[in-house]
Structures are given as C-alpha cells and as structure tokens.
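Just a sequence and a predicted model for now, questions to come.
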Amino acid sequence: MAYPNEKLSEEKVFKDPVHRYVHVRDKVIWDLIGTSEFQRLRRIRQLGTTYLTFHGAEHSRFNHSLGVYEIVRRIIDDVFQDREQWNNDERLLCLCAALLHDLGHGPFSHSFEKVFHLDHEQFTQAIIMGKTEVNEVLRKVSEDFPKKVAEVIAKTYKSKLVVSLISSQIDADRMDYLQRDAYYTGVSYGHFDMERILRVMRPREDQVVIKESGMHAVEDYIMSRYQMYWQVYFHPVTRSAEVILTKILHRAKELHLDHYPFKQQPVHFYSIFEDKVSVEEYLKLDESVVLFYFQAWQEEEDKILSDLCRRFLNRKLFQYIEFNPNSQMKMWMELTQLFKKAGIDPEYYLVVDSSSDLPYDFYRPGEEEERLPIHLLIPNGELKELSRQSEIVESISGKKRTDHKLYFPQDLIDQLSSKRKVKEQIRSLLQRDKS
C-alpha cells in the first residue's frame, strides 16, 4: 500500500482526559508523533506560567496537539466524509496540519516570542520545511506535501475550508484548548457542548459553517472562551509571573551584549540574543533548559538577574494595582523617579502590563487580520452571520476589552528602612490608587 494511504496493522490509542481517546490509524500520523521535533512538545507547557497560579496547569503542547488532531479527525471522518463540497483527498493534509500546528512553540511560548520578536508559526513552517525528521516523514507522502502543510499553518493554502478547520473563530485548536485548559486548571468556564457543535458542522467552499439548530451550542462556546480569557489566561498572578520571566530574559540578553562574565554562560541563548537563531538551535530550547539557567543564575553577581530568577523559581511574585494609562501616567512618572531615588531599577521593577481580547468579531474587510465570522446555515440553504441571529453574541461582538495593571515588588519597598521619606511617598502613590 502507498505510504499516504498506509494504515497501522492495529489502531493505536492515547488515553485522553478531554476526548477519552485519541485514535491513530494512519501510518503517517504515527510516524510524525514519533519524531524528535514532535516529542519536544512534551517539554513545553501549554499554558506557560499559569502553573504558578493554577497548580494543575502542567499539561503540554504535546497533549494539546494530539487533541486538535483528534477533533479534526472526528470532523472529517464522522461528519464531512462523502458530503458535497468536501474533498476527501485533503483528509491527510488536514490531519497533519492539525497535529503539527504548534510545532514551533518555544519555551514559555508567548513571553519568549514577545521578548525576542519571534513567531511560533514561522518556526513551525521552518521546521516542516527544514532538515528535520518531520520533513522526512512528510516528504514520503509527496515531495510537495511539506509545503502544503506549511501553507495550511500559514493560512495561505488554496482551500480556505481546510485552513478554517484549524484557524478560524470556531476551530479545532480553540475547541481543544478551552476544554483542556479548563480541565487542568480546575475551572468550569471552558466547558461547552462540543459533541453538538461537531454534529452540526458543515463544509462550505471557503469555511466550516454551523447549522442554525446548533446556534445555542456556539453561543455557549463563545461565552466560555470569553470567560477563560479573563478568569484564566489573563489572571493577574499569571501575568505577574510573565512580567518577571520577561524581565529575566531581557536582563540576560542585556548582560550578554554588555559582555558580562556569567558564571553560567547562556550558551543555549547566544543565537537568540544575537538575532541569529537557526531552526537547529531553536529546537534545542525547551522549558527544562530555560529553568536550568534560571536555577544557575540565582548565584550570579548581577543582583537584578539573581533576584528575578529567585522570584520566579520560588514564586515571590510582584504585587499589582489597577492602572489607567490615560489618567495615571503622571503617577507612573513620579513612581519611576522615586524608584530611582530608592535604588530600585524601574526598568525591571515597575512594569505596566496590558491584556486585551476580542471574544468575537464580525467581518471587517481590509483589517490587518481579517477575521472571517461564524456563519449559520439556515434550513433554506442561506448563510447568516452569527451575531445577526444571536442577541448574546451581538452583545459582545466587535468589543475589545483591555485591562492594564502596574506591577511592583512590595517586599523591596517595605525594606527601604534607610530611605523612609521615599518609602512613604511610594506607598502613598500606590495606596492612592487602591482607595
């Protein structure tokens, strides 16, 4: 049997707390799971620093990637197969793209990307197209197959329907991470009736649409996403840990570029610090490597780096207050000066952090990132945009919510015994906001 159609002699299953079982019958999928690049995802947490807030959030990108694959497999094999407007020749392409969509995530994912101006999707494509075990497996399907998988992940593949299964406002990626993250954090917000949504999905030329009878299940899905972002993903304690993590990486890079004599040289970071990172070097980075450096850097002579590493590893996080950049910039500038007087570097210890989310958006042509809205399939065959049919979705549609907080080390302020006046001025400004 030709490799693209080759099946395992016996179906393999992964026991999964969200989907009960993840089923693998295709030899290609089984071989991809066994590659070193995919196994690396076991060593990268799905939720970055969230484990410091919700202690159960230790699950990995590996878990999530298998979950997204399983949802796409069920949509194609159980719902789409033999339906008009679905081309079953693209089945394997969809399964591979679903499995590999997060392959390029680095340690502590989004924090890492933000500091070093990296893009996990670009690295995913580079791993798929580079000299890797994943590329070898994909090329056995056909010489141009890796390029097709990379195009699906880049959202440039010719079939928008294929892309929408993995990247849209209701896709397999979101449906997995909402339920998986809710399960591992122990919250109830991320639960919705996925079984119902899968049953009412239908293929159309340019996207997956939902039968009108499934509208209430989709409303539930959108509201669960809204709640998860504000109750879990943007939790202020998690953001505090992210602020410290970000500042550690900034400090280490700054010291490296200033030729600081590290006791533990950041060998794994050299190429990233110097903006010359290759796929091969990137793949050597995972969270166990990063935490090894943080552990070692606690002993560095540089007080800022050693203090920040101790804080992160021992969960001695920054305190925070609500902050309005429109009306409180004067206060922030005053605090900056007072921190300098107190000998506390405001660059590393006085940080404004912002979070924002758009739970659902209708179509806005010409926007930098055009979000295709969710369409409902009416019994007469027409398509209607979700927010025009649902009052619940209409109420949050197109409304971006933004939250700003000011983070600072309360313990360092409390220890300013020799600078009592400065200490009281800092306290007064911070307390004024709370009152």
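Done, it's in. Numbers count the residues shown, from 1 in each chain.

C-alpha from now on. contacts and neighbour counts both.
Fine.

longest helix in this protein, by residue count?
When the chain is parsed with DSSP state H, its longest helix is helix 236-257.

Give the buried residues for the helix or strand that comes right after that one.
With elements assigned by DSSP states H and E, the helix or strand that comes after helix 236-257 is helix 270-273. Neighbour counts over helix 270-273 (16 or more other CA atoms under 10 Å) mark 270, 272-273 as buried.

For the stretch 1-150 of the chain, which segments are assigned as helices?
27-33, 36-39, 61-74, 91-100, 109-116, 120-129, 133-141, 145-154 (DSSP state H, counting those that start in this stretch).

isn't Thr246 right next to Glu113, touching?
No - using CA atoms under 8 Å, Thr246 makes no contact with Glu113, being 9.8 Å away.

and Glu287, what is it in contact with?
43-45, 107-108 (CA atoms under 8 Å, 6 or more residues apart in numbering).

Met331 too?
Leu429.

try His117
No contacts exist for His117 under CA under 8 Å, 6+ apart.

Leu93 now?
Going by CA under 8 Å, 6+ apart, Leu93 touches 145, 148-149.

mind listing what's buried in stretch 396-406?
Neighbour counts over stretch 396-406 (16+ other CA under 10 Å) mark 396-398, 404-406 as buried.

Likewise for stretch 109-118?
Buried residues in stretch 109-118, counted by 16+ other CA under 10 Å: 109-113, 115-116, 118.

same deal with stretch 297-305?
For stretch 297-305, the neighbour count (16+ other CA under 10 Å) marks 297-300, 302, 304-305 as buried.

and if you look at stretch 259-272?
Buried residues in stretch 259-272, counting neighbours by 16+ other CA under 10 Å, are found at 266, 269-270, 272.

Now find how far off-centre it is within its chain.
With CA atoms, centre = their mean, to the nearest Å as the basis, the distance from the averaged C-alpha position of stretch 259-272 to the chain average is 27 Å.

next one: stretch 354-373
Relative to its parent chain, stretch 354-373 has a centroid offset of 17 Å by CA atoms, centre = their mean.

what does stretch 140-160 rub up against?
Applying CA under 8 Å, 6+ apart, the contact partners of stretch 140-160 are 3-4, 28, 93-94, 96-97, 101, 121-122, 124-125, 128-129, 135, 138-139, 162-163, 166-167, 205-207.

can you check stretch 222-242 too?
Outside stretch 222-242, the residues that touch it by CA under 8 Å, 6+ apart are 47, 49-50, 52-53, 111, 178, 182, 189-192, 312, 315, 317-320, 353, 355, 357, 359-360, 393, 405, 407.

alright, now check it against this:
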Amino acid sequence: MAYVNEQLHEEKVFKDPVHRYVHVRDKLIWDLIGTAEFQRLRRVRQLGTTFFTFHGAEHSRFNHSLGVYEIIRRIIDIFQGREHWDNSERLLCLSAGLLHDVGHGPFSHSFEKVFQLDHEKWTRAIITGDTEINKVLKRVSDDFPKKVAEVIAKTYENKLVVSLISSQIDADRMDYLQRDAFYTGVSYGHFDMERILRVMRPTEDQVVIKKSGMHAVEDYIMSRYQMYWQVYFHPVTRSAEVILTKILHRAKKLYQEGYRFSMEPTHFYSLFNGNVSLKDYLALDESVMLFFFQNWMHENDAILKDLCTRFMNRNLFKYIEFNPNSGYMKLMELMKLFNEVGIDTNYYLEVDSSSDLPYDFYRPGEEGERIPIYLLMPNGELRELSRESEIVESISGKKRTDHKLYYPVDFVDNLPEGDVKKRIKEILQG
C-alpha cells in the first residue's frame, strides 16, 4: 500500500528572523521536528565558540535546520510542474534538508577533531538507527530512512535531489550565510536569495541558474568569502577553539593515566575509550560539556583547572602571525624556552591554520569536490560559472590559508625578569 502524505489540519509556522516564517504543512515534518534527537539540536550552537567573539552568535543547529528545510520547501514550490522535477521526491528532499545536521556534536568541529568523529556518519546513524527519527521516517516506507541517509551521504541516485542539500549553491549554505550574518551582526553574509531562487531551474543532474541571475550568484560567492575570513576564521574564535581542544585532550589523558577526578567525566567515558554508542552520543550536548567545564575549574590538576577557567571566563590565548615557511626555528626555540620555565607546550603553545576555497570548479578524480555552479544560457547550453564571470574566475581554485601561533600572554607576563623572559618576548614580538 502506497504511503499517503498526511497533511496537518492547520499549517504550522515558526517565526524566523531570517526567512520571516518557516511553514510546515506535512505531518511527517512536524513529527520529525518533535523527536528527541531533533530537539537536541536546540542545545548545540550553530557556530561553536564564535559567541566569544560575536556575542549575538548564540543561535542553534535547530534554527539552521529549520531554515534549510524552509529554503528547500520554497525551491520545490518553484520547481512544481517543471521538466526534470519529480514531485514524488518532495518529502525526501524536505526530510533530508531538515535532518542534514542532526548528527552534530557539541562544539562540533573541535569535538570531532579530538575524538576522530564524523558528524555526517552520526547523522546517518541517527536516521537509520533505533531512534524516534527512524520510527517517524519508517511510516513512509521501510527503506525511506535509508534514502534520506543516502541523500545526506551524496550517494542517492537522483543527483538533482542531492544538489539541493549539497552543492556550491545549496540550501545549507544559503541559510547559514544569512543566519550567521544576522546573529553575528555583520553585513558580509547578505545576498539576494529571492533573486537566486527565482532563477533556479532543475536539470536531470543538478540545480542550475539562469544566466540572468549570474550577478546575484557572484554576490553570494563573495558573501561566502567575506564570512569565512571575517567570522568563521576569526582569530579570537579560533583561540577559544584551541583552549576547548586542549581541555578535551587533557581530560582524556588524565582519564587514561588513572587520575581521580573530583567530578568524574561519566559522559565522556565512551569517547575516551573509543567505543561510543548512539545512546552515548545523543546524551552529549553543549549544556553537558559546560557543566563539566564549570566543575573542572575546581579540579586538583592545575592544567585542566586553568584551561577550564580560561574557557568559562573568556581569558583566551593571545596570538601572533605565523609563517610556516620561516617560523619553525623560532617555534622550536620558543618551545624549548617555555619548557625551561615550566610552561607545558602540549597545552600552552599551538599553531592553528585555517584555509578556504571560496569557489572551485569540478576536478575529475578529486574526492570531496562539491558540484560546481552552472549557468543556463539563453540558447539552452550549460556553462560553468567561472567561464562566464570574471569575478568568480579570479578566485576559482585559489586556496587562502592563514596561520596563527597561540600562547597564554599572562603566563609570559608573570615570568620572573631575566634572559629567558626577555628572549621569549623578543620571539613573540617578532
């Protein structure tokens, strides 16, 4: 028996600062939003430690996920009746858009880096595992959760559906750029999404943009470039990430050495042991992490105590520019001097690098490349964006990388006067 898409008796709306309203008509979507796994996203910030830099950046993965769903809903409304659009894929697209980030952990990227986790794998595990989300999805069909997971994994057979969720001009990026700009208070991430949506067209393999909309897409790509360097890679945010990473490394090391915590890291045991279950993973959110950090401010271990106090009270590391081609000799000397005066360089000296590829054309044979943007020309031909736009062509395939060296300036300032302190300051001042 075919699934009958049940509609709500009355449309539900969420008031949204970016899209004005998020509209929900399908009972399936409404029920997915109500699951415990999706509600958990209220307790995971969208931008991790960025709130230390931009105090308004307290918005959650829940906000963003609703926004991605809403953009896809609007695109589908525009695609209705057009060639290449199969409306039987509608619920699949909406579900995948809503759930694409459900596997994010607390302080996502730092958390993943320390414990070698992949939020996309956890997203698929939540969708296909023993969860409330899985039970709701299975009401469509037994294989519907698998299809949703395949869309998010970019392996689903209908590439047009995949491109709505994951391409260089997908609903994910279009929401987070505007949402992150709104909550951080910056002007960089704004672009004319209304115009882009109006000129989007479905093809057999992906979404394309009518040539007349090229300038709106140029603006979108430059907005993305500015957001990465002014917000996402802000050095103060990265300083907080460095400290967060060091806290997790320290706690794990102490646990492995048999240290007796005054506040035992019960929620972290499976992470430290490398055998995380789905139940363990879903029990973690940022409120849990901050609870432990607040308690670890009173631990006997001086390093864990100091790092947690820094994180909770925003006493972050300072930074200097670091040139990886010429700076390693000075870094080696700095490490030696730090160790001489009892500053543990495993926790108090870190080179952090960030790099961005604002737009890239497809490179055959390379893994992980997102589908490029194609323009639909008046004669029906498809042309890759950078072949038509001088602005995009000028940044295509160009990766910009930034390196910073982070250190605790208060530790340096409090050193006794002498040759070692003098030399440390000379190195840090360039």
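Yes, it's here. From a predicted model like this one, the values you see are computed outputs, not experimental measurements.

ok so, going back, and Leu386 of structure 1, which of the helices of the stretch 1-150 of structure 1 is closest to it?
Nearest of the helices of the stretch 1-150 of structure 1 to Leu386 of structure 1, taken as CA to CA: helix 61-74 at 22.1 Å.

Which stretch of structure 2 lines up against that closest one?
Mapping helix 61-74 of structure 1 onto structure 2 (TM-score structural alignment) gives residues 61-74.

buried sites along the matching stretch?
Residues of stretch 61-74 of structure 2 classed as buried by neighbour count (16+ other CA under 10 Å): 61-73.

Would you format those residues as JSON lines with distance to Val341 of structure 2 included?
Formatted as JSON lines, these follow (distance: CA to CA, whole Å):
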{"residue": "Arg61", "distance to Val341 of structure 2": "43"}
{"residue": "Phe62", "distance to Val341 of structure 2": "46"}
{"residue": "Asn63", "distance to Val341 of structure 2": "47"}
{"residue": "His64", "distance to Val341 of structure 2": "46"}
{"residue": "Ser65", "distance to Val341 of structure 2": "48"}
{"residue": "Leu66", "distance to Val341 of structure 2": "51"}
{"residue": "Gly67", "distance to Val341 of structure 2": "51"}
{"residue": "Val68", "distance to Val341 of structure 2": "51"}
{"residue": "Tyr69", "distance to Val341 of structure 2": "54"}
{"residue": "Glu70", "distance to Val341 of structure 2": "56"}
{"residue": "Ile71", "distance to Val341 of structure 2": "55"}
{"residue": "Ile72", "distance to Val341 of structure 2": "57"}
{"residue": "Arg73", "distance to Val341 of structure 2": "59"}
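
Identify the farthest-apart pair in the residues you listed.
Largest separation among the buried residues of stretch 61-74 of structure 2 by CA to CA: Arg61 and Arg73, giving 18.2 Å.

hmm, back to that, let me know the closest of the buried residues of stretch 297-305 of structure 1 to Ala252 of structure 1.
Relative to Ala252 of structure 1, and with distances defined as CA to CA, the nearest of the buried residues of stretch 297-305 of structure 1 is Leu305, at 7.0 Å.

Compute the inter-axis angle for the helix or strand harbouring that closest one and helix 236-257.
Using DSSP H and E, Leu305 of structure 1 sits within helix 303-314. In terms of direction (axes from the mean of the first three to the mean of the last three CA atoms, to 10 degrees), helix 303-314 of structure 1 departs from helix 236-257 by 140 degrees.

now the strands: where do they sit in the stretch 151-300 of structure 2?
Applying DSSP state E, counting those that start in this stretch to the stretch 151-300 of structure 2 gives strands spanning 200-202, 207-210.

try the stretch 301-430 of structure 2
Listed in chain order (using DSSP E, counting those that start in this stretch), the strands of the stretch 301-430 of structure 2 are 318-321, 350-356, 374-376, 382-384, 400-407.

hmm, back to that, can you list the buried residues of stretch 297-305 of structure 1 in a markdown table and add distance to Ser327 of structure 1?
As requested, these are exported to a markdown table (distance: CA to CA, whole Å):
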| residue | distance to Ser327 of structure 1 |
| --- | --- |
| Trp297 | 38 |
| Gln298 | 38 |
| Glu299 | 40 |
| Glu300 | 39 |
| Asp302 | 35 |
| Ile304 | 30 |
| Leu305 | 32 |
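
Which two of those residues have the greatest separation?
Most distant of the buried residues of stretch 297-305 of structure 1, by CA to CA, are Glu299 and Ile304, 11.1 Å apart.

Which strand runs longest in structure 2?
When structure 2 is parsed with DSSP state E, its longest strand is strand 7-16.

ok so, going back, ok, which of the helices of the stretch 1-150 of structure 1 comes nearest Asn380 of structure 1?
Among the helices of the stretch 1-150 of structure 1, helix 61-74 comes nearest to Asn380 of structure 1, with 26.4 Å by CA to CA.

relative to helix 91-100, how tilted is that closest one?
Using the same axes, to 10 degrees, helix 61-74 of structure 1 lies at 160 degrees relative to helix 91-100.

Tell me what angle helix 61-74 of structure 1 forms with strand 7-16.
Interaxial angle of helix 61-74 of structure 1 relative to strand 7-16 (the same axes, to 10 degrees): 120 degrees.

Point out the other elements, helices or strands, that helix 61-74 of structure 1 touches.
Helices and strands touching helix 61-74 of structure 1, by 3 or more CA pairs under 8 Å, 6 or more residues apart in numbering; DSSP states H and E, are strand 20-26, helix 91-100, helix 160-166, helix 172-185.
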